[in-house]
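Trainee: what follows is a predicted structure for the sequence shown.
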Amino acid sequence: MRPGRQGQREGFKLDPHEDFILGLVEDVKDISLAEIAARLAEERGLTACPATIWYSSTSAGSRTKKDGARQRAAARGCESRPPEVV
């Protein structure tokens, strides 16, 4: 008798749906992971949390950050600098 394989299985459950997900991202450039999860549930009957979609997309090589959200972290025209020590 041989021991069973340990660890994660190869691939992700979203691999068969990769073209569908990439199509969503192509159609709506700023689509959120939660919106992708909702569309997967509605149109494919597949339940996936946003973290699963994120891990699946990073393994496929698409790591895109939303620049717009990052730029709103500070007021327009203000430079980000550490506080001065007095």
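Mentor: Thanks, I have it.

Trainee: every contact and neighbour count from this point should use C-alpha atoms.
Mentor: OK.

Trainee: what's the spacing between residue 42 and residue 70?
Mentor: Distance, residue 42 to residue 70, by C-alpha to C-alpha, to the nearest Å: 30 Å.

Trainee: this is the other structure I want to compare:
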Amino acid sequence: MIKDTRERFNASFSEARYDNMLQDINRDYPNTLDFRVAESPVFIDRDLKNKVLTAFDDIVRQIKKKLMYIGFPIPIGSTCLSPLYPRHTR
């Protein structure tokens, strides 16, 4: 957790900004939120972010490999649902 970033976020938080964020998500991805979105993100440094993304890539690669092995093909052009990391598409 990055303390300075957390403090700045907390100081600028408002229900209106949270509601606007939810509206943006629902506009961009209609009817896809079937869980409660937290009001507050987790602030991590670049090193941990890279480790998490690497682990994510490894998990997706293993799942795809297993699905191909059992005969469940993954359509070409299918995408990851993470809108923040376009490198996770394909």
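Mentor: It's in. Computed from a predicted model, the values in this text were never measured in an experiment.

Trainee: quick one: TM-score?
Mentor: Taking TM-score structural alignment, normalised by the length of the first structure as the basis, the two superposed chains have a TM-score of 0.25; 36 aligned residues with a C-alpha RMSD of 3.9 Å.

Trainee: list the buried residues in stretch 7-23 of the second structure.
Mentor: residue 22 (16 or more other C-alpha atoms under 10 Å).

Trainee: for it, how far is the first residue from the last?
Mentor: 24 Å.

Trainee: same deal with stretch 40-53 of the first structure?
Mentor: Terminal-residue distance, stretch 40-53 of the first structure (C-alpha to C-alpha): 10 Å.

Trainee: could you point out which element follows the one helix or strand residue 5 of the second structure maps to?
Mentor: Here residue 5 of the second structure sits within helix 3-12, counting by DSSP states H and E. Per DSSP H and E, the first helix or strand lying C-terminal to helix 3-12 of the second structure is helix 15-28.

Trainee: helices or strands next to that next one in the packing?
Mentor: Packed against helix 15-28 of the second structure, as judged by 3 or more C-alpha pairs under 8 Å, 6 or more residues apart in numbering; DSSP states H and E, are no other helices or strands.

Trainee: what packs against the following helix or strand past that helix?
Mentor: Note on helix 15-28 of the second structure: by DSSP H and E, the next helix or strand toward the C-terminus is helix 46-69. Taking 3+ C-alpha pairs under 8 Å, 6+ apart as contact, there are no helices or strands that helix 46-69 of the second structure lies on.

Trainee: can you give me the buried ones in helix 46-69 of the second structure?
Mentor: In helix 46-69 of the second structure, no residue is buried by neighbour count (16+ other C-alpha under 10 Å).

Trainee: count of neighbours near residue 21 of the first structure?
Mentor: 19 (other C-alpha atoms under 10 Å).

Trainee: thought it was touching residue 38?
Mentor: No - applying C-alpha atoms under 8 Å as the test, residue 21 of the first structure and residue 38 come out as separate, 11.4 Å apart.
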